[in-house]
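J.: Sequence first, then the predicted structure:
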Amino acid sequence: MTVYVDDMRASYGRMVMCHMIADTDAELHAMADRIGVARRWWQAPPKHDSHYDIALSKRAIAVAAGAIEITWRQCGAMAMRRRITGELGPHADAMDWQQKWYAERRAASLQGSIE
């Protein structure tokens, strides 16, 4: 099971929240069940990329249960990659993938405007 929790810190009432994402929705829901997060908190497509916003106390439990800690920037890059390719891909190269994707788009746009 590959589940990720980012280091975002967003206030929600008296709680501080972060994101929890996973390679598959089945893995995401299994971890949510394991750490005691109700399914009603799932933020689902098409309105959102599939994830849960979880309190930091739940984050600690998720990490203890095997979730991988990532940055909020990695989380955003991984979500973008899933929207484009259908997969989160490895967290280690998420930022490089995103930069390459933007560079390729810029190059294609410039090439198109020259012709």
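T.: Here it is on my side, so go on.
J.: make it CA atoms for all contacts and neighbour counts henceforth
T.: Fine.
J.: show me where this protein has helices.
T.: 25-35, 56-64, 72-85, 94-114 (DSSP state H).
J.: To S50, which of these lies closest?
T.: helix 25-35 (7.2 Å; Cα to Cα).
J.: of all the helices of the chain, which lies closest to H48?
T.: helix 72-85 (10.0 Å).
J.: Which positions in that closest one come out as buried?
T.: When burial is assessed from 16 or more other Cα atoms under 10 Å, helix 72-85 yields the following buried residues: W72, Q74, C75, G76, A77, M78, A79, M80, R81, R82.
J.: ok, which pair from these is furthest apart?
T.: Top of the distance list for the buried residues of helix 72-85 (Cα to Cα): W72 and R82, 15.2 Å.
J.: got another, please set it beside the one above:
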Amino acid sequence: MTVYVDDMYRTAMGRFRHMKMSHMIADSTDELLAMADQIGLKRNWLQKASTADEHFDIGMGLRAKAVAAGAFKITMRDLATKSRARRSPP
């Protein structure tokens, strides 16, 4: 399973009220949903489903769970690169 969590929490954009947030993406929807199930995220919290920008917004506790379950830490720039690559035809 290839799942990634970014470091958006380090920026002002990654702060929502008192929470620090990250994006969680994966190489496929199935992988993303499997990780969501594993760490206790509700599937209906999936944002931009079936698009190149499909992701979950997760707080620090869920980010830590995802990393412990095998998610890779990446930068926001890396995430943007992966999303752009998904939009480009093979």
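T.: Now that the structure is in, tell me what you want to look at. In this text, all values refer to a predicted model and were calculated from it rather than measured experimentally.
J.: export the helices of the first structure to CSV and tack on distance to S50 of the first structure?
T.: As requested, these are exported to CSV (distance: least, Cα to Cα, whole Å):
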stretch, distance to S50 of the first structure
helix 25-35, 7
helix 56-64, 17
helix 72-85, 8
helix 94-114, 17
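J.: Tell me which of those lies nearest to M15 of the first structure.
T.: Once the helices of the first structure are compared by Cα to Cα, helix 56-64 is nearest, at 7.8 Å.
J.: Hmm, V3 and M35 of the second structure touching each other?
T.: Yes: M35 of the second structure is within contact range of V3, at 7.5 Å (criterion: Cα atoms under 8 Å).
J.: what's the counterpart of K48 of the second structure in the first structure?
T.: K48 of the second structure maps onto A44 in the first structure, with residues paired by TM-score structural alignment.
J.: residues in contact with its match?
T.: A44 of the first structure makes contact with S50, H51, according to Cα atoms under 8 Å, 6 or more residues apart in numbering.
J.: Starting from Q111 of the first structure, give me the distance back to it.
T.: 37 Å (Cα to Cα, to the nearest Å).
J.: Equivalent analysis for I61 of the first structure, please.
T.: 49 Å.
J.: So these two - more neighbours on which side?
T.: In terms of neighbours (other Cα atoms under 10 Å), I61 is the more surrounded of I61 of the first structure and Q111; the figures are 15 against 10.
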